[in-house]
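A.B. asks: Return atomic coordinates for the entry below.
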Amino acid sequence: MAMTLLLLLCLTGHVFALKPPDVDCLVVHLQSVQCWWNTLAPPEVNYTFFGRFSSCIFSNECPSYVTENGTRTGCLLPYNSKTDRFSTFCTLLQYGNSSHKQELELKSKVKLNPPIHVTVQMGSDFNLWYYWNQTAYNCVENEVRISTNGKNWDISHISSGRQFYTINMPSPSSMYEMQVRSRLADQCGQSVIWSEWSNPVTWGSNNGTDTTAQVGALNSVWTPVLSVIGLCVLILLAVTLLHYERVRIILLPVVPKPSPVHHDIQDWIQISKSLKESFSQSYNERTCPVQEYHPVSQTDGGSLHSSTSSLSSSDNLDQSGLSSPCSSTSSTSTVLESSEEPEQVSV
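C.D. replies: You can find the predicted model right below:
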C-alpha cells in the first residue's frame, strides 16, 4: 500500500513538472518576433514551440531557438509584415503529450532598437544641437536625458517627427552628457515598451574638442561689437534726454519757490520796465490851496463890491496857470458863490 502511494505521488509530480509554462512574446524593431518561456524558472526539458499570426493552425516549428545551458528558453520568428502586430498571435508549446496553447496581442508590445548615429555639435546660433537616427521617425517618439557635470538626469520628451534636441546657450565650463531612447508613437499604434538608451555622447570643458575653442573665438568677436552698440545707445539716450529737458524748460518755466522773506510780486513777474514804473506809488503831490468864503452881509454898495472882488480874485487864480484839480474846483465854487450874491442883492 505504501509503495503504491509513493509510486502515485512520483507519477503525479512528474506530470506537474512536465506542464508547459506560459509564453511571453514581443515584436523586436518591426523585424522579428521574440518569445520566451523562462520567466518564472528555467525549463527542465526542451520544449517544441510553434507560433504564427492570424491563425492557430500550426505547420512550421520555430526556425531559431534561444538556448541557455543547453536548454531551450526562447524562439525567434520572422516578422513578415508591418501590420502583423495588429492581428492575434497564436503560440503552442509542447513536450511529449503535454501542450499549452495561447493567444497574444502584440500591438502595444513593440520594442525598437536604440537610436544610432547620435552626434552633438555647436551651432552658429551658439546653441548645442544633438542629432540621431531612428527607423520610421514619423511614427517614433523619443525621450532625451541630459546630465550636467555628472549630476542627476533631466528627461525631456520629444514629439514624433523630430530627431534632434537643443540646449540653449550652454556653458563652456560645464560637461554635458546625453542619451536618447525611442518607442512607437500613438498615430502608429503606440507601444508601451521603450527601447534601450543609446550610447552617451558628451560635450563640454573636458571633451577635448575644438567646439569650445570655436565658442571662445565667436565670443571674442562679438564682445567688442556689442560694447560699441551699447555705448551708442547710451549716447543717443543722453542726447534725447537733454533735448526734451530743454523743451520742457522753455514751454514750462520753473515756478519760483516761495520764500519766508516778503518780496514784491513785481520782482519776479516778467513785465516791461515802463509798465512797472506806471504802477509805482508816489507820495509827492502838489499842494492845493483852499480858501473859504463867508456870506456877505446885505448892505448897500457892499455886496456889489464883494461880488466884484470875488470875481476878480477868481480871474486872477485862472490866469495864474494852476493845473491842479484843486484850483479848478476852487474857482468854480467861487464863481458859484459870487453868482448867488447878486441874486441876493437884487432881492
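A.B. asks: For the rest of this, base every contact and every neighbour count on C-alpha atoms.
C.D. replies: Noted.
A.B. asks: Now do the strands in the stretch 151-300 of the chain.
C.D. replies: For the stretch 151-300 of the chain, applying DSSP state E, counting those that start in this stretch gives strands covering 154-158, 164-167, 175-184, 201-204.
A.B. asks: The ones you listed: which one's closest to Ser99?
C.D. replies: Nearest to Ser99 among those is strand 175-184 (33.8 Å), distances taken as CA to CA.
A.B. asks: One more, so I can put them side by side:
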Amino acid sequence: LKVSSLCYRNMTKMGPSLIFITLLLLNCCIQANSITVNCIVTQDKDMTCMWNKDGLSFENYSLYYWYNSDGVKAAAPCAHYLQERGINIGCWFNSSAVRTFSTFNVRLNSSKQEHKQLFRNLQDLVKLEPPVKLHVENTSDLELLLSWEPSHGFRLLCFTYQVKYRSLASDSWTVKNVTSTQFSLPSYSRDKLYTFHVRSKLSDLCASAVLWSEWSVGVSWGRNDTIPITETSLPIIAIISVGFSIAFFCVLAMLIRTERIWVILVPQIPNPEKGLQDLYKMYDGDFQEWIGVSKDVVKSLNHNYTEPLCSVCEDTECPVVENKKPPPT
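C.D. replies: Here you go, the predicted model:
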C-alpha cells in the first residue's frame, strides 16, 4: 500500500509534464502524417515538387506520378530526387515530363503510409521569371513612361504585371496593376529621384495562377539632391571630427610657444614708458629742456606787462577812475 501510494503521488506530481510530452508527441505524429506536396512550374516548363521541406518527417518517401489522360497504370517513378541528409524531400521534372494543361497526379509511398494528391491544371502553378530591360523616360513635363520586356515562354496576352515605385523622399511603395508592358506616371516632380520595379504572373486569360515572379532589378529616374548618411559612414565622420579637433589644438599650442610667429600674427602695442625714460630720469620731467628748447627762448615767451583795470558801468553812474601806472616789475 505504501508503494502504490508513493507511485500515485509521483504520477500526480508528473501529471502536467506527462500531458505536455504526450501532446508534443501527438503533434509530431500529426505533422509527420500530414505530408503535402507543393509543385512549382518554371517558365522553361520544368517543374519541382517538394514535400517534407522542413524535415518534420524522417520517412523516406518514393514518388510516382501520372496524368489522367494516361491512367494510373502509366504511373512512373521520379527520375531526379532532391535529398537532404539522405532523405528524399522533393522531385525535379524536366520539361519533357510536364504537360501544363493536363491534370497531374502524385503518390507518395513509404514503409508506413501512402499519400495521394491531384493537381488539376499545372499552368496554375507556373512561376514566371521577372521582366527584363526596364527603361524609363520623360515624354513630357507631366509624364514619366516606364517600359519593359516580358520573359519568354508564353504569349503576350498571358501576362499580367504589377509595378511598384516610390521617390527617395518616401518610405512606402506604391503598387499598381498593369496589363501591358508600359506604365505611365503622371504629375511627377523633377527634383525627386524615382525608383521602379516590375513583376509578372500568368493572367486569368491563360491560367488561375497565384504565384508572382520575383521583383525585377530596379531602374531609377530623376535627381538625387540628398545624400543619406548610412550607419557605416557615421564612424568615419566621428574619426574625421576628432582628428580635426586634435590638429587644431596642436597648431594653436605651437603658435603660443613660438614667440616670433605669435608677434607676427598678433602685433604688440608699443609701451611708451621705454621711450620716455630720459624725460623723467635726466630732465626731471622738463619737457622743454628734454626736447632742446633754450632758456632764452623760454624767458622771451614770458609776459612782462599788465593791463590796467577797467570798470564797466552806465554813463551816469560810472565814477571816474584815474589811470595809474602799474608799479614797475
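A.B. asks: Quick TM-score on the pair, please.
C.D. replies: With the length set by TM-score structural alignment, normalised by the length of the second structure, the two chains reach a TM-score of 0.50; 194 aligned residues with a CA RMSD of 3.4 Å.
A.B. asks: rewinding a little: looking at the strands of the stretch 151-300 of the first structure, which is nearest to Ser147 of the first structure?
C.D. replies: Taking the strands of the stretch 151-300 of the first structure one by one with CA to CA, strand 175-184 is closest: 5.1 Å.
A.B. asks: what range in the second structure matches that closest one?
C.D. replies: Under TM-score structural alignment, strand 175-184 of the first structure corresponds to residues 193-202 of the second structure.
A.B. asks: Average offset of the matching stretch relative to the first structure?
C.D. replies: Compared with the first structure after the fit, stretch 193-202 of the second structure shows a mean deviation of 0.9 Å (mean CA distance after the TM-score superposition for the first structure).
A.B. asks: Around Arg162 of the first structure, how many other residues sit close by?
C.D. replies: Neighbourhood size, Arg162 of the first structure [other CA atoms under 10 Å]: 15.
A.B. asks: so can I have TSV of the strands of the stretch 151-300 of the first structure showing distance to Leu5 of the first structure and mean neighbour count?
C.D. replies: Shown next, in TSV, are those (distance: least, CA to CA, whole Å; neighbours: other CA atoms under 10 Å):
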stretch	distance to Leu5 of the first structure	mean neighbour count
strand 154-158	62	13
strand 164-167	70	16
strand 175-184	56	24
strand 201-204	66	19
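A.B. asks: and of those, who's closest to His243 of the first structure?
C.D. replies: strand 164-167 (44.8 Å).
A.B. asks: What are the contacting residues of that closest one?
C.D. replies: Asn127, Leu128, Trp129, Tyr130, Tyr131, Trp132, Val144, Ile158 (CA atoms under 8 Å, 6 or more residues apart in numbering).
A.B. asks: wait, what's in contact with the alignment partner in the first structure of Asn52 of the second structure?
C.D. replies: In the first structure, the residue matched to Asn52 of the second structure (TM-score structural alignment) is Asn38. Contacts for Asn38 of the first structure (CA under 8 Å, 6+ apart) come out as Pro21, Thr73, Gly74.
A.B. asks: Now do the helices in the stretch 151-300 of the first structure.
C.D. replies: 211-251, 273-278 (DSSP state H, counting those that start in this stretch).
A.B. asks: can you check the stretch 1-150 of the first structure too?
C.D. replies: Using DSSP H, counting those that start in this stretch, the helices of the stretch 1-150 of the first structure run over 2-17.
A.B. asks: circling back: I only care about the contacts of strand 164-167 of the first structure that end up buried; give me the PyMOL line for that.
C.D. replies: Only the buried entries of these go into this PyMOL selection, using 16 or more other CA atoms under 10 Å:
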select buried, resi 127+128+130+131+132+144+158
